[in-house]
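Asks: Provided below are the primary sequence and the corresponding predicted coordinates.
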Amino acid sequence: MARAVSRLFTARTGLPATAAALRELSDDGLLDLQDRLAEPGPDREGLPPMLSLVPFADGELIPDPVLDALTTGDAGAGVPLMLGFTAHEFNLIPAPTPTPAAGPDGRPLPVSVLLGGLGLTGDRAAAFAETYTNTDPAGHFGQALTDLPFAFDLLDAEGVEDAAGPTPPRALATAVHRAWVAFVTHQDPGPDWPAYTADARTTKIWDTTPRTERDPLAAVRGIWLGSK
């Protein structure tokens, strides 16, 4: 796979697929090359539908594919994991088939299904589940990616008003950003956000008034796992 993608990259861009050829390129330059690599065409038959400039397992520098290392080896064992989604994730993106983060009805999959699909059981990762549900009359909040300006506390950044409306709640951005920083720094988002476990399934709900709920996606999980 790595050789096939490297050959495609070189054929489409004229550059060798080496670190030396890419090291001095700007971010925009790399993104342009990635877009050219991802374009459809008969020369990419048999390759994954989505290609990006990412490392492939070569057996030496990267001994195993990431998914295999997570599910069959010790990579990541005991490393806390934060999973999150917006209440209407992917609703703005038409898709012919269900996306990995949503079920057939467009509703987000429960954490247990996502972890199970990766082969990660509760004893392999401490998961902190979260969902963003804030909505306004124009329907700005809760769509895909609208959580990012809150996570990075960048409500004044260019384009945020188009995605989050003219008056996004700044207190919410402060709270979300604080939790993210705490998680990155200490692997714990704080005492008001307990870990998700198979017994409690506690989930942080980021709304105008943040809160935690016990198993808020019980009905969805029941549909996917065949339980009530």
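Replies: Nice, I can see it.
Asks: Every contact and neighbour count from this point should use C-alpha atoms.
Replies: OK.
Asks: Now do the helix or strand that contains Gly116: distance to the chain's middle.
Replies: Element membership of Gly116, judged by DSSP states H and E, is helix 111-117. The gap between where helix 111-117 is centred and where its chain is centred comes out at 13 Å by CA atoms, centre = their mean, to the nearest Å.
Asks: try it against this one:
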Amino acid sequence: MERFADVEATIEAGGDPLTFLPFRPVTDGGLVPLDPLAAIASGSAPGVDVLVGYNADEWKLFALMDASPIDDETLVRRLDMVSGNGAALADAYRTMGGDAPAKDLLNNAFTDLLFRRPAAKLLHAQTSHGATYAYRFSWQSPSMGGMLGAAHAMELPFVFDLAHMPGIEVLVGPDAPQVLADSVHGAWVAFATEGTPSLPGGPQWERWTHDAYNAIDLDEHCRPILDAHDTVDAAWEA
């Protein structure tokens, strides 16, 4: 009976297996001996240059699987589930988003939680040990009536210059801008071959550093940005 009790306790500690990504790598002291970010920050990858980024609307792809209405109360409740600080986070995103619907604010929050903030943490960890470059992919797909926006994986047809390949229009629509594919594909090829991303005929791609969160906003007209989110990041840290 004690063995069964131990199994039940282990299952209970693991949480609900039907939630988002219930199984993932863990730091066990063996196969994964150290926390990866801590190891990188301590210099485990010296001289490794990185190009790291996220899409502006990452969560919209996953939100398609959830048809339930999102109001302000639901927004606070869901943010509280992942942070214990739901009300403050909702206020922070409302300050940034103005009159945007609660569903859009939730998209912004989960995009930050699962994509933007992890990308920034990796940049923070590696920038003292190698060249770090950052991007935000913001092009808004017209597909599905615009529901996808700059959703998860939206950048991939442009990275590989396949935006006009048969079947890809389901994701990017029938008139994806070739100029964006030229810019994104060109930047990735330049980084892979020369170690520095560059935009053909575009602005210079400055390094991301602790002092300046330089990034390139990837859209039909690519532009440099400072990708800082102090208000919402402070709420997440709280």
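Replies: Received, thanks. No experiment lies behind these values; they were computed from the predicted model shown.
Asks: returning to that earlier point: what's the mean deviation for the helix holding Gly116 of structure 1 versus structure 2?
Replies: Its match in structure 2 and helix 111-117 of structure 1 itself, once the structures are fitted together, sit a mean 5.4 Å apart by mean CA distance after the TM-score superposition for structure 1.
Asks: helices and strands around that helix, which ones?
Replies: Using 3 or more CA pairs under 8 Å, 6 or more residues apart in numbering; DSSP states H and E as the contact test, the elements touching helix 111-117 of structure 1 are helix 218-225.
Asks: coming back round to it: what is the subsequent helix or strand relative to the helix holding Gly116 of structure 1?
Replies: Tracing the chain past helix 111-117 of structure 1, the next element assigned as helix or strand by DSSP H and E is strand 127-132.
Asks: which outside residues touch that next one?
Replies: Applying CA atoms under 8 Å, 6 or more residues apart in numbering, the contact partners of strand 127-132 of structure 1 are 80-87, 111, 142, 147, 193-197, 202-207.
Asks: residues in structure 2 aligned with that strand?
Replies: Across structure 2, the stretch matching strand 127-132 of structure 1 (TM-score structural alignment) is residues 132-137.
Asks: What of stretch 76-92 of structure 1?
Replies: Counterpart in structure 2 of stretch 76-92 of structure 1, with TM-score structural alignment as the criterion, is residues 45-61.
Asks: What ranges does structure 2 have for its helices?
Replies: Taking DSSP state H as the criterion, structure 2 carries its helices at 2-14, 36-41, 60-63, 72-83, 86-97, 102-111, 117-126, 156-159, 169-172, 178-194, 230-237.
Asks: As a markdown table, the ones you listed with mean neighbour count would be great.
Replies: Compiled in a markdown table, those are given as follows (neighbours: other CA atoms under 10 Å):
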| stretch | mean neighbour count |
| --- | --- |
| helix 2-14 | 10 |
| helix 36-41 | 16 |
| helix 60-63 | 18 |
| helix 72-83 | 16 |
| helix 86-97 | 18 |
| helix 102-111 | 21 |
| helix 117-126 | 20 |
| helix 156-159 | 19 |
| helix 169-172 | 18 |
| helix 178-194 | 18 |
| helix 230-237 | 15 |
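Asks: so which of these comes closest to Gln140 of structure 2?
Replies: Gln140 of structure 2 lies closest to helix 169-172 among these, at 8.6 Å (CA to CA).
Asks: Output the residue interval of structure 1 matched by the closest one.
Replies: Aligned using TM-score structural alignment, helix 169-172 of structure 2 spans residues 161-164 in structure 1.
Asks: Residues contacting that stretch, please?
Replies: By CA under 8 Å, 6+ apart, the residues outside stretch 161-164 of structure 1 that reach it are His140, Phe141, Thr146, Leu155, Thr167, Pro168.
Asks: No further questions, thank you.
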